[in-house]
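Engineer: Quick one, structure for this:
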Amino acid sequence: MSTPVDDPLSRERSHLAASRAALRAMREDVESLDISDVTANWVNAQVLAHQIEERVKALADLSDTPLFFGRLDYLHAPGAEQAEGAEGESFYIGRRHVHDADGDPMVIDWRAPVSQPFYRASKKDPMDIALRRRFGYTGGELTAYEDEHLSDPAEAATASKLLQHEIERPRVGPMRDIVATIQPEQDEIVRSGLAGSLCVQGGPGTGKTAVGLHRVAYLLYAHRERLARTGTLVIGPNRSFLHYIEQVLPALGELTVEQATVADLVGHVEVRGTDDAAAALVKGDARMAEVLRRALYAHVTVPTEPVVVVRGSRRWRVPAYELQDIVRELLDRGIRYGAAREALPQRIAHAVLVQMERSGEAPDDRVQDAVARNSAVKAAVKAIWPAVDPAKLVLRLLSDPDFLAEHADGLLTEEERKAILWTKPARSVKSAKWSPADAVLIDEATDLVQRTPSLGHVVLDEAQDLSPMQYRAVGRRCTTGSATVLGDLAQGTTPWATRSWPEALAHLGKPEAVVEELTAGFRVPTDVIAYASRLLPHIAPDLTPVASIRENPGFFEVRAITGTAEVVDACRESLRHEGSTGLIAADARIPELAEALTAAGIGYLGPGEETTPDTRLTLVPASLAKGLEYDYVVLDEPRAIVDGEPDERTGLRRLYVTLTRAVSGLTVTHAAPLPPQLTQPPADGRAV
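Structural biologist: Predicted structure coming up:
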């Protein structure tokens, strides 16, 4: 059937159908590749087969995801703006590149330079764009379009209704990409270069997590060959959070990015124990790095006896003073303990070879290696620079008061040393009940012994909750690469929460990183963020409150109740709306609420589990709510959330987190009195 010439929507649908067909042909071309005669051995064949498999996955056409979401009509051909008579071109902007059988582009990757004006162009700076067209979709079907004539002075600038609708669209299931709605200030961060590190301070709903993930996708596009060698990593606060975001990068065609928690990175031992706040605070302090360094290098003994090497009928003697010089030189070089230990026998062997040469012999490298393996040299190395197991080193520090006191002298007070000493010392590494903070100490000690491999780029999300020692653990993974740090100081809920980004970046090893702040709220409704912002003067008075730019104010209600049954009723009301619902409560309240939901016949999921049309309610402990979003939230007993933390400040920060998880509506239910900080009107006098 022919397409009417004067029907733009039909023409765009035809282009969508043709683009999907072209993408299908691209995938079929890859699937049909015959590699039987192009590989030298089975190893190469396996590697190539895996690469082809990954390429096929990257070319998947997701039926419910738009293949393109915008179009740019240039006034001139890109790169030829000054050429007289140069005709403009049209480009469809989408999640990945699609070309036809002749190799001509049908969809341009959103990360390509030619796509940048889709996010940056404005009436003030049209960037040579005549028309920017946005498309509206229902599922995978193109249903609407909206035009902006950026270079037409007669047309006034107006807010995009389609853009606003996409931002406010109900969310079901895991986090999705925001590639169609990236804002100029977000795009600037996304397209920042690989060489520099960035820190993004962003309040709830500002899109900092999405910005970080899209930055990874952009860097993989712009520096694919380099990052393919060095690797990329996304670090989140917990497994629920990682499960929530895990589909964003694959939807953009990026399948090779690893995801982990800090606990995964430092998993040298099995964690079976916990620390109280006082112990965790000391163990997470950056001073512990120096304590560990002192304890490790205390194993090095200045030699007082010579080394005598017997080879055949000759005896070669390296005097003690020469050995001392070698040891001092290795210590002064500041190389890793293990690397210095490996270098020591070679240095001793070299001293022997010098004597051999002076006596007229002509030894070569094989002789030096043989001398380095000589039993006398091995015995000397064992005595001077013994091997040290990092876990055993930490075990001794936490178990031996004298050993800890010796190496923490001038660094930790007596009270701090008592806080971290085990009351019941473990007999072995395997029997020890290591805590999460202990695992970080072992990772630090491991790095002192042997350098941790560095990746090309690391994204660290929800960074505000990391201790200085955890920052150091992450920093070790990108010493020769760069980092994107994402967080919100107001949402720090650990006793060691980050106080300032410059301080955190120094611990990370990236003091030169640029700090950017996102203050425009795209996800949290105006009334909700205004209510939550009542807490800011008490938890982060120096931060700029988030200003919601949503047109829809959202649903908001504070409801006094008498029992749990009314919380269940509030959940039922929320489930009548489209989208997901989260019931968030203090951790101690979760069993009671779970029992009430079950008794009422309402199914529910745990944090990070994917919702379905039949099960759209998630029961969320307050401690796991950070980073998650739901269309509707029922927040149970704010006072219990505050009281569930070690101190009021931390409790109010936890409450701030839970109040800002709603995308479309929030119902606060309470039988106990609300925290007084919530009953105080905001400074600007707004009635919320």
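
Engineer: use CA for all of it now, contacts and neighbours both
Structural biologist: OK.

Engineer: tell me which strands and helices the longest helix anywhere in the chain is in contact with?
Structural biologist: Scanning the chain for the helix with the most residues, using DSSP state H, yields helix 8-31. Identification of packing neighbours for helix 8-31 by 3 or more C-alpha pairs under 8 Å, 6 or more residues apart in numbering; DSSP states H and E yields helix 42-58, strand 98-99, strand 141-148.

Engineer: what's the closest of these to Val282?
Structural biologist: Val282 lies closest, by C-alpha to C-alpha, to one member of the helices and strands packed on helix 8-31: helix 42-58, at 45.0 Å.

Engineer: what distance separates the closest one from the middle of the whole chain?
Structural biologist: 27 Å (C-alpha atoms, centre = their mean, to the nearest Å).

Engineer: Can you list the neighbours in contact with it?
Structural biologist: Helix 42-58 has contacts (C-alpha atoms under 8 Å, 6 or more residues apart in numbering) with Arg27, Val30, Glu31, Ile35, Ser36, Thr39, Pro250, Gly253, Glu254, Leu255.

Engineer: If you rank the residues you listed by neighbours, which is first?
Structural biologist: In terms of neighbour count, Glu254 stands highest of those at 20 neighbours, by other C-alpha atoms under 10 Å.

Engineer: roughly how far apart are it and Ala60?
Structural biologist: Using C-alpha to C-alpha, to the nearest Å, Glu254 is found at 11 Å from Ala60.

Engineer: Next: Arg499.
Structural biologist: Using C-alpha to C-alpha, one obtains 44 Å as the distance from Arg499 to Ala60.

Engineer: and Tyr244, what does it touch?
Structural biologist: Taking C-alpha under 8 Å, 6+ apart as the test, what Tyr244 contacts is Pro174, Met175, Gly608, Glu609, Glu610, Leu628.

Engineer: Take the contacts of helix 42-58 and lay them out in TSV including distance to Asp647.
Structural biologist: TSV is the format used below for those (distance: C-alpha to C-alpha, whole Å):
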residue	distance to Asp647
Arg27	56
Val30	58
Glu31	59
Ile35	63
Ser36	66
Thr39	63
Pro250	40
Gly253	44
Glu254	42
Leu255	42
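
Engineer: now, which of those residues sits nearest Arg317?
Structural biologist: Nearest member of the contacts of helix 42-58 to Arg317, counting by C-alpha to C-alpha, is Thr39, at 55.1 Å.

Engineer: Give me the contact list for stretch 260-273.
Structural biologist: With contact meaning C-alpha under 8 Å, 6+ apart, stretch 260-273 is reached by 233-239, 242, 391, 430, 433-436, 439-440, 442-443, 470, 473-474.

Engineer: this one as well, want them side by side:
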Amino acid sequence: MNAAPSDPLAREQAHLAASRAALRAMREDVESLDIRDVTTNWVNAQVLQGQIDERIKALADLSHTPLFFGRLDFLHAPGADQAEGAEVQKGSAATSAQGRGRETGGQFYIGRRHVHDADGDPMVIDWRAPVSQPFYRASKKDPQDVGLRRRFGYTGGDLTAYEDEHLTDATEAEQVSKLLQEEIERPRVGPMRDIVATIQPEQDEIVRGGLGGSVCVQGGPGTGKTAVGLHRVAYLLYAHRERLARTGTLVIGPNRSFLHYIEQVLPALGELEVRQATVADLVAHVEVRGTDEPDAAVVKGDARMAEVLRRALRSHVTMPQEAIVVVRGSRRWRVPVYEFEEIVRELLARDMRYGAAREALPQRLAHAVLVQMERSGEAPDDRVQDAVARNAAVKAAVKAVWPQVDPARLVLRLLGDAEFLAEHAEGLLSEAEQKAVLWAKAPRTPKSAKWSAADAVLIDEAADLVARTHSLGHVVLDEAQDLSPMQYRAVGRRCTTGSVTVLGDLAQGTTPWATPSWGEALAHLGKSDAVVEELTAGFRVPREVIAYASRLLPAIAPGLAEVSSVREAPGSLSVRHVDDLDAAALAACAESLRQEGSIGLIAADHRVPALAAALAAAGVTYLAPGEETTPDTRLTLVPASLAKGLEYDYVVLDEPAAVVAAEPDERTGLRRLYVALTRAVSGLTVLHSAPLPEVLRSAPLPEVLAGGDRP
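Structural biologist: Sure thing, here's the model as predicted:
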């Protein structure tokens, strides 16, 4: 066996090489599996092969993604509960790479996935394992039996540096990790990446929360709430894989651009089975081809519509007018009207799903007939009851009293028939509200209707009133502040028997129906008992930029805590008054493109065509939100309406007053501006020819403004 390198960095590089070799061997072992003799039929073979293929994907070695990012040296061997899935490193490659620590508590390399050698001894421990937790939470005040925590720095996929924290050394002052800071500030090029190497203690507490409880995370820009939600899914899949494999997991984002931006995070952590969707995807019972006026959308999104729909649906049930006569052989059995009515009223009182009650009705009627048969001396069994339930007279009676209802047709009638709407909205919606949601001309069929996004949510509510929606094990709902009460209900019924992680920022609510409080939102979700956590430490947006944007908070979210950024970046904010916006935008983008990283040119939606034309005329290539940047194309032209949830190293913001004016009211406009101002990771340039909104002119600008720029 070769002697271990004497240089500490060389030893760590050797362990990385050995770990990559071990991961490759693990993958090859799976690829070499022969299932021909272990499956009894082709269906089992396909299922097993699919599982093998997924395992092979999960064992992929991503060359530019560090296999491990830290190391823990424990003073004592961890207990059995803590060390679950992670034995103390020993044997072959691990021993030769480490060369020490066997007489102490052992060394654990913390990474994105578990890797073991040919003998089954772990070489890298999954970051989600209990033994990994001190990597995120240990400190000098609470070392958690960790003597040394080592962080690794990478260039590409090569290990190039390390940094040690001696947690039990009282003479060494606690310092901010330079490698941690560099990783947080690393340029953003391409889709969102995981933060598994930089999770902070307050984030880790949320990530490792139990599956049974729901949590709501209020977090300002740059606090990492989206990353926390995604890493929580990865953790729950690790801790409760069998259960979630049965029930399913779902991540819900605000739009397709956002989902494309985050789609690589979970695969990078080895999780490939998590579905991602928008609320529109969930309620896609009909094709959405129309739009609503804001006042109509607000009413349709109001939770009162759920009761309107319930009343309208139940109105289809009518009381029987005649008895049922069932003929079997030479005998006739009669269910009188009063007994029939009692059965119908009892089912209505139980408040069952409409479809479930309709299915139960013939069985209840058949049971009434069987009681008569038994009284006459017969001994009918279940087969007789099923036969009676299928009797033509019973089926005809059920059809007349409890007819089938199509959810789309129900909503079509409700929005197209003023009398029908008035009957079922009485005491719930005012005449003005009813008039706002009524179609000027009702379409004849659901297929001919120009349904809006809010209509689709109503149809989904109606569909759930007819038949229960399938519930998942865990749902992550991001940018939740923008959902209407009816959209919350649509999400909530998909996790009635599971839990939910709600992520959002009340200050970034930009829809007319944006939620005023998390308590109200959680009530609509059906998760009033969820714990609300607040993240106030910012890691992405520079201190100067977030301080400037936070001037808007008193106007858009009074009482909400301001984000306190840990990153001070002098010169990161520049506010410039210009005469020619298009020319200034081109110049600012060219200036930013001389830096490393991604650039976002954000503008009011109606300004985007003019800026696109200016960029094209200047020969500057650019992307649309959601398209992946390349070394040659790092500039994205972003309509302000799509900026939420995205981030760029450098942002050029075009005409703040236009962003505000594009919204139906000033408060919503200022919230949209708050979103746009907080998308920058390294630098923000604000360009304006019109006066800035008053709240941004209410105090002197920070002294860190580049080049003495002033509005």
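
Engineer: TM value for the aligned chains?
Structural biologist: TM-score for the superposed chains, counting by TM-score structural alignment, normalised by the length of the first structure: 0.98, backed by 686 aligned residues with a C-alpha RMSD of 1.7 Å.

Engineer: sorry, back to before: how about residues contacting the longest helix of the first structure?
Structural biologist: Defining contact as C-alpha under 8 Å, 6+ apart, one finds that helix 8-31 of the first structure is touched by 3-5, 52, 55-56, 59-61, 67-68, 98-101, 106-107, 142-145.

Engineer: Could you pull up the contacting residues of the residue mapped onto Ala380 of the first structure from the second structure?
Structural biologist: Under the alignment by TM-score structural alignment, Ala380 of the first structure pairs with Ala397 in the second structure. When contacts are counted by C-alpha under 8 Å, 6+ apart, Ala397 of the second structure touches Pro320, Ile324.

Engineer: cool, and Leu237 of the second structure?
Structural biologist: Contact partners of Leu237 of the second structure, counting by C-alpha under 8 Å, 6+ apart, are Leu244, Glu271.

Engineer: Leaving out sequence neighbours, find the closest residue to the residue mapped onto Leu255 of the first structure from the second structure.
Structural biologist: Taking TM-score structural alignment for the superposition, Leu255 of the first structure sits opposite Leu272 in the second structure. Beyond its immediate neighbours in the sequence, the residue positioned closest to Leu272 of the second structure (C-alpha to C-alpha, 6 or more residues apart in numbering) is Leu266, lying 6.8 Å away.

Engineer: these two touch, right, that neighbour and Leu259?
Structural biologist: No - assessed by C-alpha atoms under 8 Å, Leu266 of the second structure is found out of contact with Leu259, at 11.7 Å.

Engineer: Report the aligned residue range of the second structure for stretch 641-655 of the first structure.
Structural biologist: Against the second structure, stretch 641-655 of the first structure falls on residues 659-673 (TM-score structural alignment).

Engineer: Same question for stretch 278-290 of the first structure.
Structural biologist: Against the second structure, the aligned range for stretch 278-290 of the first structure is residues 295-307 (TM-score structural alignment).

Engineer: can you give me the offset of the matching stretch from its chain's centre?
Structural biologist: Taking C-alpha atoms, centre = their mean, one finds the center of stretch 295-307 of the second structure at 24 Å from the center of the full chain.

Engineer: Name the residues of it that are buried.
Structural biologist: Residues of stretch 295-307 of the second structure classed as buried: Ala296, Ala297, Val298, Val299, Lys300, Gly301, Asp302, Ala303, Met305, Ala306 (neighbour count, 16 or more other C-alpha atoms under 10 Å).

Engineer: and that stretch, how far apart are its ends?
Structural biologist: 19 Å.

Engineer: ditto for stretch 640-659 of the first structure
Structural biologist: Terminal residues of stretch 640-659 of the first structure lie 13 Å apart, using C-alpha to C-alpha.

Engineer: Same question for it: list its buried residues.
Structural biologist: Neighbour count says stretch 640-659 of the first structure has 640-642, 644-645, 648-659 buried, by 16+ other C-alpha under 10 Å.

Engineer: how about Pro380 of the second structure, what's its partner in the first structure?
Structural biologist: So, by TM-score structural alignment, Pro380 of the second structure is matched to Pro363.

Engineer: Surely Arg113 of the second structure is within a helix?
Structural biologist: No - secondary structure of Arg113 of the second structure (DSSP: H, G, I helix; E, B strand; the rest coil): coil, not part of a helix.

Engineer: Tabulate the helices and strands packed on helix 8-31 of the first structure (TSV), appending mean neighbour count.
Structural biologist: Shown next, in TSV, are those (neighbours: other C-alpha atoms under 10 Å):
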stretch	mean neighbour count
helix 42-58	14
strand 98-99	20
strand 141-148	16
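
Engineer: With respect to Arg120 of the first structure, which of the ones you listed lies nearest?
Structural biologist: When those are compared by C-alpha to C-alpha, strand 141-148 sits nearest Arg120 of the first structure, at 13.1 Å.

Engineer: what does the closest one correspond to over in the second structure?
Structural biologist: By TM-score structural alignment, strand 141-148 of the first structure lines up with residues 158-165 in the second structure.

Engineer: Now do the strands for the stretch 451-600 of the second structure: every range, in order, please.
Structural biologist: For the stretch 451-600 of the second structure, the strands defined by DSSP state E, counting those that start in this stretch occupy 474-477, 499-504, 531-535, 537-538, 564-565, 573-577, 599-603.

Engineer: Dump the ones you listed to JSON lines, plus mean neighbour count and distance to Arg150 of the second structure.
Structural biologist: Putting those into JSON lines (neighbours: other C-alpha atoms under 10 Å; distance: least, C-alpha to C-alpha, whole Å) gives the following:
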{"stretch": "strand 474-477", "mean neighbour count": "27", "distance to Arg150 of the second structure": "32"}
{"stretch": "strand 499-504", "mean neighbour count": "26", "distance to Arg150 of the second structure": "31"}
{"stretch": "strand 531-535", "mean neighbour count": "17", "distance to Arg150 of the second structure": "26"}
{"stretch": "strand 537-538", "mean neighbour count": "21", "distance to Arg150 of the second structure": "23"}
{"stretch": "strand 564-565", "mean neighbour count": "20", "distance to Arg150 of the second structure": "25"}
{"stretch": "strand 573-577", "mean neighbour count": "22", "distance to Arg150 of the second structure": "34"}
{"stretch": "strand 599-603", "mean neighbour count": "28", "distance to Arg150 of the second structure": "33"}
